[in-house]
Structure formats: structure tokens, C-alpha cells
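Trainee: Take this sequence and fold it.
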Amino acid sequence: MAPSEPPASSAGGLLQLFRDGEPRTRAHLAQVTGLSRPTVAQRIDQLIELGLIAPVADAASTGGRPSAQLAFNPRARVVLAADLGALHARVAVTDLRGELLAEISTPREISSGPEAAISWILDSAEELLPGLGYDLSHVAGVGIGVPGPVEFSTGRPINPPIMPGWDRFDIPSAIRSRIDAPVLVDNDVNIMALGELATAWSGVTDLIFVKVASGIGAGIVSGGSLRRGANGAAGDIGHIALARAADTPCPCGNRGCLEAVASGRALARALSTPEAPLHRPSAVVALAKAGDVHAIQLIRQAGRDIGEVLTACVSIMNPSAIVIGGTMAQAAEHLVAGVREVVYARSIPLSTEQLTIAPSVAAGNAAIYGAAQLAIDAALAPERIAAALGG
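Mentor: All right, here's what the predicted structure looks like:
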């Protein structure tokens, strides 16, 4: 839509008013948009034809004939949301409001390559949709999070350190081979930041979401918008140098990265013994929950290390919230305590006066909620609605 065009001057623009779920009458829409009643009626008929809005119960009468109300129909179509982690994969179906309808998850290594992962996503969708009364033709959009840098404009991972075989792989084209819908791909931490923001921090405009799992990364929201950076690499805090890790090798090929000593993978390695090797961050969390003192100490130190890097981030962008998510956030009592200890001690008082540091509220659903939101926004964008109407 052209910037000078009134927001509701097209059917797609009018639809945005309905997305809050509130019923509206034609008369009210004409009043708030400034459009003529015949124009509003035409736009409404187009949206009803697409199934995106539908009549609801009549408004309470104030005398005379009650006015028919219309409301957004979130079940007109569905979207797919996929969360591909280093060691797990999850696919969910949501309605157009982001409500979770069905899901499949499984342990799956991202290193198995893109073709197998894309096939799994599509096969999972075909397994889930019939039970909900839909098929692939009802999918309005697809959102996918992956554990590496992504060129958002193309949906291609760019030199992802822990994703062998994925570099510049055209994920959207692979999905669109079977689904005719917009496909949005982003770094998993960006996706989680969006999901967390929508779930628990809707009034916050400046937030850092930190995922601590096999690796470490951050999603940055500033001024109410997700900041991806010039090449989609914003928030890659896991590979910021940490003084105490100077001699520790990192999977990225460098030495001294935060991720090399504070990630779930690093903690599992530090806690492993020949008799009891640990392979996953979840095993570290299990030890901490069982009261293992060594595990608790290492998690607390990991929080301090992460806090050291975040102190610089606080000075640069002055967020009002730092949210800790990912597998290791299941040990939030110890991890978040370490982060708070350093950030509050080393940041200037003005930066931390209104700063909240807390574990994720969306928790394991953050990536799914965020991926769904990306897909929904793309599917319901005014230009997409115009295309559906042949405009």
C-alpha cells in the first residue's frame, strides 16, 4: 500500500481494523475510516467473500432496527509455524489469531541437512491438517525459525555455524514447492523475541530476548520493532569475546566466545565424565533440578558470563526488559540470578532504574508464537489481500 493511501482505503486495509477481534458495524466503519458507506459495503463484501470476516450476533438495540455486526474470522485459514533447533524440531498449526491448534515435535539434529528438515515440516503439516478439517490449500502462510543467521529478505541461512549444508539454501522455494503461500524465515532467537513480545510484553518497546540452549543468541526489539541489522546478523552475542574464555575453542572456529563457556553445550561438556557423558543442555538442567552443586555453580557462572556481555548491550540500547529463554532457562533460578548479579552491578543506575530481567513467559512456545505471528502478518498484509482479490 502506498504510504499516502489511507490505511483502510482497500479491503486489506480495512481488514487490519478487524484483527483486534472486536465486532464492528458498517456504519461504525464508515465513521472511523471516513469512507463512504457504499465503499465500506464493497470492501466488506470482498472480505466476506474471502471468509476473513463474518456476521455475528446483532448489536444491542437502542431503539429501531439493530445493526448487523461483523467480526474477524480467525478460522478462515491456518498458518504453519516451525521451530528448528540445533537438536529439536517442532511444527504447529495455528489459526489466524495465533491460537495453537495442533503440533508435532521430535528430537532432530539440524546438522542432518535442509532437504530432510523441509520434508519433515511438509509431511508433518499433511499429517496434522486433516484432523483439523484443513489441507495444504488452506495454509495462508508459513513461518520458520532456524538456529543461525538468516538473510531475511530471501529466507536463506548465511554461513550458519552449526547448520552444515544449509548455507544459502532457499528454504522458501522448497516450502512453496507444495504450499502456495508466503514463507517467512528468520533466526530462531528473533522469532522467539517476537513470540515473547506478543505473549507477555505487549506494552514494551525496547527488549532483549536471550536464548541460552546449545548456543547463545539474542533477539533485539528497539522502538517497538525487531532489529535484524544490515545482513540479518544482529544479536549474535554468543560469539562476542569473553576475557575468561580466551583460550577456549568455539564451534564457530574462533576462541574465547561467550558460547564456548556459557552455552548449554559447553556446560554439558564441563559436567561430563567418562562414566556419565552429557550430550544435551536438558541433562544439565536435570542435574541442577536434582540439586547437583557443581551443575548449579556452573549455571550461575554462565549467567554471570552472559551478564557481562549484556552489560555492554544495556549501555548501548537501554532496554526496559531482558528476557532469558531457551532450554537453560528451565534452570532460571540460577541462570537469571547470575545475569542480574552482573548487569545490575556494572550498569549505570539510569540504565537499570526500570530494567526488568526475567525468565521467558512463553517459554517453550516462544518460537512457535513468533513464527506464527510472522506468517499471519504476511498472509493478512493488505497487498496479499489485494492479490487474493485479483487486484
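Trainee: When you work out contacts or count neighbours from here on, use the C-alpha atoms and nothing else.
Mentor: OK.
Trainee: Helix, strand, or coil at A312?
Mentor: Using DSSP: H, G, I helix; E, B strand; the rest coil as the criterion, the local structure at A312 reads helix.
Trainee: again, but for E5
Mentor: Three-state secondary structure (criterion: three-state DSSP) places E5 in coil.
Trainee: OK, contacts around T94?
Mentor: Listed by CA atoms under 8 Å, 6 or more residues apart in numbering, the contact set of T94 reads 78-81, 100-102, 372.
Trainee: which of these are the two that sit furthest away from each other?
Mentor: By the measure CA to CA, the contacts of T94 have their two most distant members at A102 and A372, which lie 12.5 Å apart.
Trainee: Restricted to strands, list the contacts of T94.
Mentor: Among the contacts of T94, DSSP state E puts 78-81, 100-102 in strands.
Trainee: One more, please, to line up against the first structure:
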Amino acid sequence: MLSFCLMSRLATTGEVLQLIRSGEAATRADLGRVTGLSRPAVVHRVTELLQRGLVVEDAEGPSTGGRPPVRLRFNAAGGVVPVASLGASRTQIAVCDLSGAILDRTEVVIDVEEGPDVVLPLVMDTWEKLLNGRAPVVGVGLGVPATVEFAAGRTESARVMAGWTGVEIPPLIAARYPVPVLVDNDVNAIAMGEHRVAYAAELGDLLFVKVSTRVGAGVISNGAILRGALGAAGEIGHIPVRDGGGVLCRCGNTDCLDSVASGTAILRHLRAKGRDVHSLADVTALVRAGDAETMAVVRQAGRWLGEVISGAVNLLNPAVVVLGGDVAEMFQPLVSGVREIVYRRSTQLATRTLRIERTRLGPAAGLTGSALMVIDQILAPEAI
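Mentor: The predicted structure follows:
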């Protein structure tokens, strides 16, 4: 708890805000008791937060004798965070408040391979429409289907956006929105949103696997995103599987998970078997109709996913594996295939309490995660 380490030193204004945001302190008296600050020091810090619009005074709280205390509440409406989650098949765009809640959102069809000069202005124009005169923009968050050098916001090894490789995105957005701009891998943002909204209260370790046009993963370790030394953690799409048939992957290797178990791969497998499928919706229709061959293809994709995920489970020991993305959300046979292999091949201890579940948030997770990524930075005690 934050309060545990504050009694030995003076709490900063940022730490006072954290106590109010977390609910540890709801009145000026609470703040004095938790931090050990004098009454004038508490008043000074609270006044600063009130003036900056980060805290508001609520109706009077319950009295314990005498005048009831005025309660303090974090003001989630004190600013807005435009966010976007770029994808190969669809892009989610939204505006969030300072709690990460989505105020307005839309989905647009953008060919991300047209490059940042085309895509980013379209995203920013869409933000402008969604903002519609709302509170000041305090930060911008973006999730992209690429490995991202997080500190610089530079995209590398783009999975579906070859024209973006080596592009430093924040300056391109900051030219229009002069606020902190944070960019991360799309699955990292999804993992953060899924964890913080659906799981943070019960567990700290989560593996999110997105199965859509491509395959990627986001790792939450002890409540925080695990990015690795250069931001390349979670790129499970380029781990080879056994008996994949020698399929050439776009990375140059053969039988990568991307090339045999993604939505693109499932469509290719079914077309090779004579099925007239043009989209995942066509595959869904065949699964619902009970087409045995289609269900077998989907379940095999799940087994290949399970083969790679089982290695990640042994290595990371997550409390839950969450499967998301269009493919995982549509096809129960795929989820069953993952469970079959993971529970068979992972160690007994790693799977003793392991849960394998479908996403609880769906497409909203990437938007919420992108907002939280920004909020965590701009409202960190040292930033305040």
C-alpha cells in the first residue's frame, strides 16, 4: 500500500492524488492520518489538485460529531485521452476519460498498409469528431500491430504494416496534439486493458493471446506489462510448430504459428479443401452448421496454438490465459484445441490452478488499455 511508505517522509502532491484515486483517503482528515502531513500541508496539496481539476469536492460525508467532512473524489472528467487500436482488418478509435472509461467510440475500415502518412491523419480527424468540444486532451494512446520500441514509440518488425517499420509515431501525432503520446504493441495494450478491468482484483499474472489476421501475445507479470529489453516480448506468432506442413511464413521461416493457426491460415486451409470461404464470417457459418471438416481445421489451429502457449505457460506460469481476437472469439473448437494441448503438455504445477478463458472485454480492451497506458504515466506521482 502507498500509505505504508509515506509515514517516514512527506507525501508529495502526486502521492496525495494516488491516495484519493485508490480510495485510501476520502477526506482531508484521512490524508493527514495516512500521510502524517500537517493540516496546512494537506490543505496546500489538496488546493493544488482542486485548481488543476484533478480532484473535486463531493457532498458532505457522514458526521462523527460536529460538522460533516467534505469528501474528496478523483475527477475523471478533468481531461480526455484520444486512443486508437490499429488492426489489419479493422481499427477501433475512441475518446476516454481519466479513469480509462470510453466516452465515445467508432470503428473504421482503414488499410493500414497505406502507411502513416495516410492512416494517422485519418485517425486524428476521427478523434476530432469524437472529441466534440470535450475537456482538454491530456495525452494520446495508440496500439499498433507491430513490435514497438516503447521508449521512442518507434515501430519495428511490423506484422501487417510493412510501411511502418522504423517509423517514430509520437512526433507525428504531437504536431497536432502537443501532449504526451504513447505507442505500444496492440496486444500489450489489449492485455493491459483486459487485466486491469477484468482480472486485477484477483490476480497479477496473465497471458493474453490474440488470434486474428495474425497471432500475438501480451504478458502481464505482477500487474505490469512485460515488454522485454527492446519491446519484442510476446511475439509468439513466429515460433515454429511441429508438423505444420512446411508453410512459408512472411518472416522467411516455415511453419510459424502465424502461418498455420491465424485467421488468414484457417481461410487458406479451408480453401485448399474446396470450401468457398471469403471471410471468417463464412467459417463461422460452417462451424455453426456443424461442418466436420471445417471444425477439424479450426480445432487443429487450436492445437498448434496450444503447442506454443504450453511453452509460454511453462516459462511464465500465468494464472490465466485469455484468448481474444476475431478467431478466438468466434470459434469454440479452437479454444477446445488450445485447452487440450496446454493441459497435456504444460507442467502439473503450472496448470494446477491455470484457467484458459475467452476475453471478457472483447474489442474494447485495446482502447481501454491504450488509455490506461497514458493515464498511468501522466498521473504518476512523479509526473504530478
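Trainee: returning to that earlier point: the more surrounded of A102 and A372 of the first structure?
Mentor: For A102 of the first structure versus A372, neighbours defined as other CA atoms under 10 Å are more numerous around A372 (34 against 16).
Trainee: hmm, which of the contacts of T94 of the first structure are the buried ones?
Mentor: When neighbours are counted using 16 or more other CA atoms under 10 Å, the contacts of T94 of the first structure contain these buried positions: 78-81, 100, 102, 372.
Trainee: on that earlier part again, would you turn the contacts of T94 of the first structure into JSON lines with distance to I322 of the first structure?
Mentor: What follows is those, written out as JSON lines (distance: CA to CA, whole Å):
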{"residue": "V78", "distance to I322 of the first structure": "32"}
{"residue": "V79", "distance to I322 of the first structure": "29"}
{"residue": "L80", "distance to I322 of the first structure": "28"}
{"residue": "A81", "distance to I322 of the first structure": "24"}
{"residue": "L100", "distance to I322 of the first structure": "26"}
{"residue": "L101", "distance to I322 of the first structure": "29"}
{"residue": "A102", "distance to I322 of the first structure": "30"}
{"residue": "A372", "distance to I322 of the first structure": "22"}
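Trainee: isn't I104 of the first structure right up against R90?
Mentor: Yes - in this structure, I104 of the first structure is within contact of R90 by CA atoms under 8 Å, at 5.7 Å.
Trainee: what about those two, which has more around it?
Mentor: Each of I104 of the first structure and R90 has its neighbours counted (other CA under 10 Å); R90 has more, 22 against 15.
Trainee: Leaving out chain neighbours, which residue sits closest to E149 of the second structure?
Mentor: In space, and not counting its chain neighbours, E149 of the second structure is closest to G231: 5.2 Å by CA to CA, 6 or more residues apart in numbering.
Trainee: any idea how far P381 of the second structure is from the one you found?
Mentor: For G231 of the second structure, the distance to P381 of the second structure (CA to CA, to the nearest Å) stands at 25 Å.
Trainee: The two: which has the busier surroundings?
Mentor: Regarding G231 of the second structure and P381, a neighbour count based on other CA under 10 Å identifies G231 as having more, with 20 against 16.
Trainee: that's a helix at that one, yeah?
Mentor: No - G231 of the second structure is assigned coil when assessed by three-state DSSP, not a helix.
Trainee: how close does it sit to S22 of the second structure?
Mentor: G231 of the second structure sits at a distance of 29 Å from S22 of the second structure (criterion: CA to CA).
Trainee: repeat for G237 of the second structure
Mentor: According to CA to CA, G237 of the second structure stands 37 Å off from S22 of the second structure.
Trainee: more crowded one of those two?
Mentor: When neighbours are counted by other CA under 10 Å, G237 of the second structure and S22 differ, and G237 comes out ahead with 24 against 13.
Trainee: List the contacts of the residue nearest to E149 of the second structure.
Mentor: Remark: with contacts taken as CA under 8 Å, 6+ apart, G231 of the second structure is in contact with 147-150.
Trainee: quick one: the helices in the stretch 251-391 of the first structure?
Mentor: Taking DSSP state H, counting those that start in this stretch as the test, the helices found in the stretch 251-391 of the first structure are 258-262, 264-271, 281-289, 293-317, 332-346, 349-352, 366-379, 382-388.
Trainee: Among these, which comes closest to S112 of the first structure?
Mentor: Shortest distance between S112 of the first structure and those, using CA to CA, is found for helix 264-271: 18.0 Å.
Trainee: Next, the mean deviation of that closest one compared to the second structure.
Mentor: On the superposed models, the aligned residues of the second structure are on average 1.1 Å from helix 264-271 of the first structure, with distances taken as mean CA distance after the TM-score superposition for the first structure.
Trainee: residue range for that helix in the second structure?
Mentor: Mapped onto the second structure with TM-score structural alignment as the criterion, helix 264-271 of the first structure occupies residues 263-270.
Trainee: So what touches the matching stretch?
Mentor: Counting contacts by CA under 8 Å, 6+ apart, the residues outside stretch 263-270 of the second structure that touch it are 211-214, 258-260, 276-280, 283, 294, 297-298, 301, 326-327.
Trainee: again, but for stretch 144-153 of the second structure
Mentor: Residues beyond stretch 144-153 of the second structure that count as contacts (CA under 8 Å, 6+ apart) turn out to be 85-88, 154-161, 168-170, 182-187, 230-232, 235.
Trainee: what about that stretch, start to end distance?
Mentor: Its first and final residues considered, stretch 144-153 of the second structure spans 10 Å by CA to CA.
Trainee: Can you mark which positions in that stretch are buried?
Mentor: Within stretch 144-153 of the second structure, the residues that qualify as buried by neighbour count (16+ other CA under 10 Å) are 144-150, 153.
Trainee: Please flag which of these sit within strands.
Mentor: Counted as lying in strands by DSSP E, out of those, are 144, 146-149.
Trainee: what's the counterpart of I121 of the first structure in the second structure?
Mentor: Counting by TM-score structural alignment, I121 of the first structure corresponds to V123 in the second structure.
Trainee: From the structure, what's the count of residues near that match?
Mentor: V123 of the second structure has 23 neighbouring residues, counting by other CA under 10 Å.
Trainee: Give me the three-state assignment for it.
Mentor: Criterion first, three-state DSSP; result for V123 of the second structure: helix.
Trainee: now it: how far from S63 of the second structure?
Mentor: The spacing between V123 of the second structure and S63 of the second structure, counted by CA to CA, is 50 Å.
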